[in-house]
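>>> I'll drop the sequence and a predicted model, then ask my questions.
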Amino acid sequence: MTTRPGRQQATPLFLHGLDSSIQGTKARWFQHHFPQVRMRDYDGDLNQRLIQLEEQVREYDQLILVGSSFGGLMATCFAIRHPERCRRLVLLAPALNFSEYQPPTKKVDVPTLLVMGRHDTVCPPKFVLPRAEATFRHLEVRIEDDDHMLHACFPALDWQRLLT
């Protein structure tokens, strides 16, 4: 892990969903508009993906994790294990309704933006929101007129602010 005196520059990462990749719509959007966002393809089950994430960020602190769907679940699990290494989470329709996920006994202090689509049938707000509220102490919630893919609202988020 790198540690530097003063305020360290944040390292933004995009974590794609279960059936997606860095060739997906959101990943390609980041590659075009914010090429500093790091990403890689993840595969396997949740534990295998978390091991891959741990290896990827071994040398970084001050992480900004942007997780889409299953990637949002990964970001949440990482923040529970390593809150001191996370500057911010941006969870896009996170799969907190995944059967194996249980909120921690103590809320995580990482500032977190939760963006969900009102019409999401994969990760419905009525199941995800209570788990997010039980997980994060500093949670900002945006429920948009969108579905699971968040294609309508995703590009309109203030990424300049969120990624710094």
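Looks like it came in fine. Numbering: from 1, shown residues only.
>>> switch to C-alpha atoms for all contacts and neighbour counts from now on
Will do.
>>> show the contacting residues for the nearest residue to Cys77 once chain neighbours are set aside.
Closest residue to Cys77 in three dimensions, ignoring its sequence neighbours and counting by C-alpha to C-alpha, 6 or more residues apart in numbering: Leu50, at 8.0 Å. Residues in contact with Leu50 (C-alpha atoms under 8 Å, 6 or more residues apart in numbering) are Met74, Cys77, Phe78.
>>> for the last one, which non-adjacent residue is spatially closest?
So that's Phe78. Leu50 is the one closest to Phe78 (C-alpha to C-alpha, 6+ apart), at 7.3 Å.
>>> second structure for comparison follows:
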Amino acid sequence: MEKQTTPIYRKNIIFIHGYESSGQGYKGTYLKTIFPHILTPNFTGELEERMEQLIPILAPHDDWILIGSSFGGLMSVKYASKFPEKVDQLILFAPALIPPYMPQNMDIPSLSVPTTIYHGQQDQVVSINIVRQKSISIFPHLTFNVVEDDHFLRPTVKQVPWSTLVTEKS
């Protein structure tokens, strides 16, 4: 029997957009072309309101891959810290793990969830140095990619090796 060469993508994937974006923005639309079954909901309000919208979406299933951008990266990390058993992987684009986005009293424990971060060197919104230091302290299984890009990471999202990063485990 021939080995299948087309990647088999996981079923439970969600894209969590940034603060001033939507699930139908650039990244959400692009990710739909790769993963037609990806969830790309819209979130409104502040962090706690958005978490109240996110939790019921993810509650019915396990084995989630959370793809979070900026504020959506913060939401992804907060969800994974509360429900680590439900998350298989985090893929984060310039996660907003800094004040004023991340509340100072927000305690994030060490998370053993495999985590891949892409952060642009020209990011003027979220400090790459702070995020890198915080990420190293939170994620023991971290791949931190510094890329030639800005906060929006539009060219980067198209260069991510999605077919190897997000495939079914054998």
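Okay, I see it. Quantities reported herein were computed from a predicted structural model and do not represent experimental measurements.
>>> before we move on, back to that, and in the second structure, which of the contacts of Leu50 of the first structure remain?
Counting by both residues aligned by TM-score structural alignment, their matches' C-alpha atoms under 8 Å, those that remain in contact in the second structure are Met74, Phe78.
>>> can you pick the most crowded of the contacts of Leu50 of the first structure?
When neighbours are counted as other C-alpha atoms under 10 Å, the busiest of those turns out to be Met74, with 27 neighbours.
>>> and the contacts of Leu50 of the first structure as CSV, adding secondary structure and distance to Asp43 of the first structure?
Listed next are the contacts of Leu50 of the first structure as CSV, based on DSSP: H, G, I helix; E, B strand; the rest coil; distance: C-alpha to C-alpha, whole Å:
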residue, secondary structure, distance to Asp43 of the first structure
Met74, helix, 12
Cys77, helix, 16
Phe78, helix, 16
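>>> can I get the contacts of Leu50 of the first structure in JSON lines including distance to Asp19 of the first structure?
Shown next, in JSON lines, are the contacts of Leu50 of the first structure (distance: C-alpha to C-alpha, whole Å):
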{"residue": "Met74", "distance to Asp19 of the first structure": "14"}
{"residue": "Cys77", "distance to Asp19 of the first structure": "19"}
{"residue": "Phe78", "distance to Asp19 of the first structure": "20"}
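>>> from the contacts of Leu50 of the first structure, pick the one nearest Tyr60 of the first structure.
Phe78 (13.1 Å; C-alpha to C-alpha).
>>> what does that closest one correspond to in the second structure?
Taking TM-score structural alignment, Phe78 of the first structure has Tyr79 as its aligned residue in the second structure.
>>> what separates its match from Asp63 of the second structure, distance-wise?
13 Å (C-alpha to C-alpha, to the nearest Å).
>>> repeat that for Asn12 of the second structure.
7 Å.
>>> need the contact list for the residue positioned nearest the centre of the first structure.
In the first structure, the residue lying closest to the centroid (C-alpha atoms, centre = their mean) is Gly67, at 2.5 Å. Gly67 of the first structure makes contacts with Phe14, Leu15, His16, Gly17, Leu73, Met74, Ala75, Leu89, Val90, Leu91, Leu92, Pro94, as judged by C-alpha under 8 Å, 6+ apart.
>>> swap in 10 Å and give it another go.
13-17, 73-76, 89-95, 114 (C-alpha atoms under 10 Å, 6 or more residues apart in numbering).
>>> ditto for Glu133 of the first structure
Pro103, Lys107, Leu114, Leu139, Glu140, Val141 are the contacts of Glu133 of the first structure under C-alpha under 10 Å, 6+ apart.
>>> if anything else comes up later, I'll come back, but that's it for now.
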